[in-house]
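Undergrad: Predicted structure and sequence below. I'll ask about it afterward.
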Amino acid sequence: MSINGNANTEVTDATPLLSNQSRSKGASFASSVFNLMNAIMGSGILGLAYAMASTGIVGFCVLLVLVSSLAGYSIHLLLKLCDQTGINSYEDLGGRALQKPGKVLVAVAILIQNVGAMSSYLFILKSELPAAITSFLSPDQSGQTWYQDGRLLLILITLCVILPLAILPKIGFLGYTSSLAFFFMLYFAIVVVVKKWSIPCPLPQNVTTFLGVYQVSNSSDSDCTPKLFVISSRLLSGGLRRGRKLKGQACLSHKLTPSKARMQNVTNVSISLSFLVYLVSALFGYLTFYAHVDSELLLGYDAYMPRDILVMTVRLAILIAVLLTVPLIHFPARKATILLLRGNRPFSWPIHITTTVVILGTVLMLAIFVPDIRNVFGVVGSTTSSCLLFVFPGIFYLKIGRQPLPSFDSVGAMALVVFGLIMGIISFSIIIFTWIQSS
């Protein structure tokens, strides 16, 4: 988060440590909340209803509460360490705990995690944005036009929107774009609630839409009863993958706040609001389609409510929200890269611009030319996200913290490490098993 020494300046990539002066004030509370929420949320909100269908209402809520609570607790430990040591950088905490290898390990994990996330988001934009634009046009309109070329659209929005926002040295300004992205997510949740009563149950079958044929088989009255808890092959793969969306705290906590209490409040508010939007979206999406909910929720609305203006606008809103998330998660990726290459040297505009262009160029090439980019980084993300959110904070606290081993926080730190390792191994194994099974 942004750290500054007065009300009119904000932190840049060059701010390595907290001084007494820089502890006085920071970016606005609202800006910090919106930035953190934007990092937490994203396109994963489209699959929450599918996760609830995979786990049941109670199972989903238990998983979401568990991951949210542990994520908040991991941030609590990191903030406690920052308060004790005066360090405000996630990478520098790794250096204090594990010397130079720890610092490099954290920076590499942040870089891989965020490059993967940016590549996945751009891949989604390349795939979905042309269809979203076409949905607003007349069905009679034919012919290939420039806005139906996903690669061309991706290059244009990268140059015209993402690059200008990403090249900014101050993260505080992105609070404005993050607030817009959050309101788009909130709009999505409201539309899901409203449309609950617009689609009948049991669902019609073999519905033809402008996106193709959408089929529902064996839909009956018994399918219109919500399941409280489901044990199926999709339980862990659906629940854990969506639960990992709360990885955003670890990705943004590399730049921690000057006030432990203030940042703890930012974290609590961000996680609580994200939890609420997640739960509402998942619950009403599931209660609309039940067991037949699609892994991408909007596909179901497209089938049964073709060319509905609310559905079309909410699809475009989600894509814009995803677009506005890319510059935000680029910030820690760039900082990690500069730290690996130059250490904590003073800020340099040539290095800043060059690193920004190289990272965005790499991400753009991956999104355009790698067809299975989301699967590749799904494997990487299953390990790096668990490490950043659970394993590293626990290990760092055990190495740096001044609490005796039997204390509550020490035991909690050990529990975080164990949970993170188990979660990462299970997620990784499920992804590999799914690949083998599908092949």
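TA: Arrived safely.
Undergrad: C-alpha only now, for contacts and for neighbours.
TA: Noted.
Undergrad: Report the secondary structure state of the residue in the chain sticking out farthest from the centre.
TA: Most distant from the centre of the chain: Asp140, at 37.4 Å, with distances by Cα atoms, centre = their mean. Three-state call for Asp140 (DSSP: H, G, I helix; E, B strand; the rest coil): coil.
Undergrad: Same question for Gln205.
TA: Under three-state DSSP, the three-state class of Gln205 is coil.
Undergrad: same question, Pro164
TA: helix.
Undergrad: for it, what are its contacts?
TA: Residues counted as contacts of Pro164 (Cα atoms under 8 Å, 6 or more residues apart in numbering): none.
Undergrad: Which strand or helix spans Ser295?
TA: According to DSSP states H and E, Ser295 maps onto no helix or strand at all.
Undergrad: Okay, it and Val363: tell me how far apart.
TA: In this view, Ser295 and Val363 are 25 Å apart by Cα to Cα, to the nearest Å.
Undergrad: chain center to the strand or helix carrying Ala39: distance?
TA: Per DSSP H and E: Ala39 is located in helix 29-40. Centroid separation for helix 29-40 versus its chain: 12 Å, with Cα atoms, centre = their mean, to the nearest Å.
Undergrad: Which neighbouring elements make contact with whichever helix or strand comes after it?
TA: Going down the chain from helix 29-40, the next helix or strand is helix 48-55, by DSSP H and E. Judged by 3 or more Cα pairs under 8 Å, 6 or more residues apart in numbering; DSSP states H and E, helix 48-55 is in contact with helix 57-85, helix 235-243, helix 260-289.
Undergrad: which residues sit against helix 48-55?
TA: 59-60, 227, 229-232, 234-236, 238-239, 242, 278, 281-286, 290-291, 293-297.
Undergrad: for the nearest residue to Leu165 once chain neighbours are set aside, what are its contacts?
TA: Among residues not flanking Leu165 along the chain, Pro327 sits closest, at 5.9 Å (Cα to Cα, 6 or more residues apart in numbering). The contact partners of Pro327, by Cα under 8 Å, 6+ apart, come to 162-163, 165-166, 174.
Undergrad: mind redoing it with 7 Å?
TA: Applying Cα atoms under 7 Å, 6 or more residues apart in numbering to Pro327 gives the contacts 162, 165-166.
Undergrad: The structure to be compared is supplied as follows:
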Amino acid sequence: MSVFNLSNVIMGSGILGLAYALANTGIILFVLLLASMALLALYSIYLLLKCSKETGLMVYEKMGQRAFGTPGRLAVFGATFVQNMGAILSYLIIVRNELPLIISYLLGGESSIYCRAWYLDGRFLIVLVTVFLILPLCCLRNLGYLGYTSGFSLACMVFFLIVVISKKFEYLCPLSAHNESLYNLTDRLSNLTSKEEKCKANYFVYHSKTIYALPTIAFAFVCHPSVLPIYSELKGRSQKKMQLVSNASFFAIFIMYLLTAIFGYLTFYETVETELLHTYKSDSILVLIVRLAVVIAVVLTVPVLFFTVRSSLFELFKKTMPSLALHIGVTIILLVAADIFVILIPSIKDIFGMIVIGATSANMLIFILPSSMYLKLVKKRNRTRIYVGIFLGLGILFALITVPLVIYDW
């Protein structure tokens, strides 16, 4: 159950943007970046577990408080809140955008008299999903119970991966799934030269968009705010056992990320869109089922992330054992606020998108906070401190490179 929960936290909307990141880096550079970020994220979890063992603390915010006082607690809360709420909002955006298309297709498509019905409005549907699915799961007080829903969520994403792989062999040389009807035998023969050029895989790519692959990949591996809550509920808890849980989760997700990105890219090459799901032809029944699987997966991921957001909020106000009424009340308020943002601000995904979160809070949670807390809390003088210092330097360098680029792009 711990592996399911941690894998579900790692897996998210980040998987939809990795094929586009690969298109902007090339296959070899992307594989190197993906493997490096996975190993670095795992190392930062190792540092977190070391800090937990050294201090006996099982809460990220309390570690920040022990290391740097109130500024440390606020830094952990800020990074956790931005990362997880940003991810939750992006998941709700996916539900709002995809669910009406799925239901509309089931009712007969755009030509149907039902396609413009009020109950197919994404804003209404997101409220409905929140009330009847997300809210009951978010009201659970024990994270362990969500292991079952996390397992089902991961199964949906495995199905998504299988379809992505199968579609590669269905399209011989497509330039866009929206125009896939153009790619018959006659077209392939008459436009062979141009299509060969556009359907050629690149192994190394460097241009103005290449640097944006870094925060996208970083965003895809952030799970650190949920590590300690999962660790605290692990049976027979030990640092070694939690590290094994982390290793298994990261290895499984790394393989899924790698296969999804490579096969998604080799299906559409340079025409792949920023969100892979949008590149496929929307009136295919198989793609419809995939869209539904992704919607189910992100809906079942929201409660796991929400658990950490709520716990972090309680820790900020030092409410370690909140009453049931407060627990449910805060849950409702946060979900209402999230739904209002998703309903009223259509560009919220741009604000809380993978690039912005990856360049800011993801960098804090992967690099800066674990390494700086280790240097402050673990007093042993050994060679490890040198490695941790280098690791902290990488985080600072990452911020110096990506944050100015995001600001410049704005």
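TA: Now that the structure is in, tell me what you want to look at. On a predicted model such as this, the values are computed, not experimentally measured, just so you know.
Undergrad: Mind checking the TM-score on these two?
TA: Overlay of the two chains. TM-score (TM-score structural alignment, normalised by the length of the second structure): 0.90; 391 aligned residues with a Cα RMSD of 2.1 Å.
Undergrad: longest helix of the second structure?
TA: When the second structure is scanned for its longest helix (criterion: DSSP state H), the result is helix 70-106.
Undergrad: Which position in the second structure pairs with the residue nearest to Leu165 of the first structure?
TA: Taking TM-score structural alignment, the alignment pairs Pro327 of the first structure with Pro303 from the second structure.
Undergrad: In which helix or strand does its match reside?
TA: helix 285-316.
Undergrad: average gap between that helix and the first structure?
TA: Mean deviation of helix 285-316 of the second structure relative to the first structure after superposition (mean Cα distance after the TM-score superposition for the first structure): 0.9 Å.
Undergrad: How about the equivalent of Lys50 of the second structure over in the first structure: what's its closest non-neighbour residue?
TA: Applying TM-score structural alignment, one finds that Lys50 of the second structure aligns to Lys80 in the first structure. In space, and not counting its chain neighbours, Lys80 of the first structure is closest to Lys260: 7.0 Å by Cα to Cα, 6+ apart.
Undergrad: What is the equivalent residue in the first structure for Ile103 of the second structure?
TA: Checking TM-score structural alignment: Ile103 of the second structure goes with Ile133.
Undergrad: Could you do Ala261 of the second structure as well?
TA: Looks like Ala261 of the second structure aligns to Ala282 there (TM-score structural alignment).
Undergrad: What number of neighbouring residues does the closest residue to its match other than its chain neighbours come out with?
TA: The shortest distance from Ala282 of the first structure to any non-neighbouring residue, by Cα to Cα, 6+ apart, is to Ala49 (4.0 Å). By other Cα atoms under 10 Å, 34 other residues sit near Ala49 of the first structure.
Undergrad: ok, now Ala220 of the second structure?
TA: 27.
Undergrad: next one: the one 3 residues further on
TA: The number of residues packed around Cys223 of the second structure, counting by other Cα under 10 Å, is 27.
Undergrad: Surely it and Asn8 touch.
TA: No. Cys223 of the second structure is beyond contact range of Asn8, at 9.0 Å (criterion: Cα atoms under 7 Å).
Undergrad: Which part of the second structure matches stretch 180-194 of the first structure?
TA: Aligned using TM-score structural alignment, stretch 180-194 of the first structure spans residues 152-166 in the second structure.
Undergrad: Stretch 58-70 of the first structure now?
TA: So stretch 58-70 of the first structure sits over residues 28-40 in the second structure, by TM-score structural alignment.
Undergrad: And that stretch, what's buried?
TA: For stretch 28-40 of the second structure, a neighbour-count test (16 or more other Cα atoms under 10 Å) marks 29-31, 33-35, 37-40 as buried.
Undergrad: coming back round to it: how close does the residue farthest from the centre of the first structure sit to Ser217 of the first structure?
TA: Relative to Ser217 of the first structure, and taking Cα to Cα, Asp140 of the first structure is found at 30 Å.
Undergrad: What lines up with Pro169 of the first structure in the second structure?
TA: Aligned counterpart of Pro169 of the first structure in the second structure: Arg141 (TM-score structural alignment).
Undergrad: what ranges do the helices span in the stretch 301-410 of the second structure?
TA: With DSSP state H, counting those that start in this stretch as the definition, the stretch 301-410 of the second structure shows helices at residue ranges 324-344, 348-351, 354-359, 361-363, 369-377, 383-409.
Undergrad: still on that earlier bit, export the buried residues of stretch 28-40 of the second structure as CSV, with columns for distance to Val294 of the second structure.
TA: What follows is the buried residues of stretch 28-40 of the second structure, written out as CSV (distance: Cα to Cα, whole Å):
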residue, distance to Val294 of the second structure
Leu29, 27
Phe30, 24
Val31, 24
Leu33, 25
Leu34, 22
Ala35, 24
Met37, 24
Ala38, 23
Leu39, 26
Leu40, 27
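Undergrad: The aligned partner of Met423 of the first structure in the second structure: how many residues sit nearby?
TA: Counting by TM-score structural alignment, Met423 of the first structure lines up with Phe398 in the second structure. Other residues within reach of Phe398 of the second structure, judged by other Cα under 10 Å, total 18.
Undergrad: three-state assignment of the aligned partner of Arg307 of the first structure in the second structure?
TA: Aligning on TM-score structural alignment places Arg307 of the first structure opposite Asp283 in the second structure. With three-state DSSP as the basis, Asp283 of the second structure sits in coil.
Undergrad: residues contacting Asp283 of the second structure?
TA: No contacts exist for Asp283 of the second structure under Cα under 7 Å, 6+ apart.
Undergrad: Look up how far Ser181 of the second structure lies from it.
TA: Counting by Cα to Cα, the gap from Asp283 of the second structure to Ser181 of the second structure is 12 Å.
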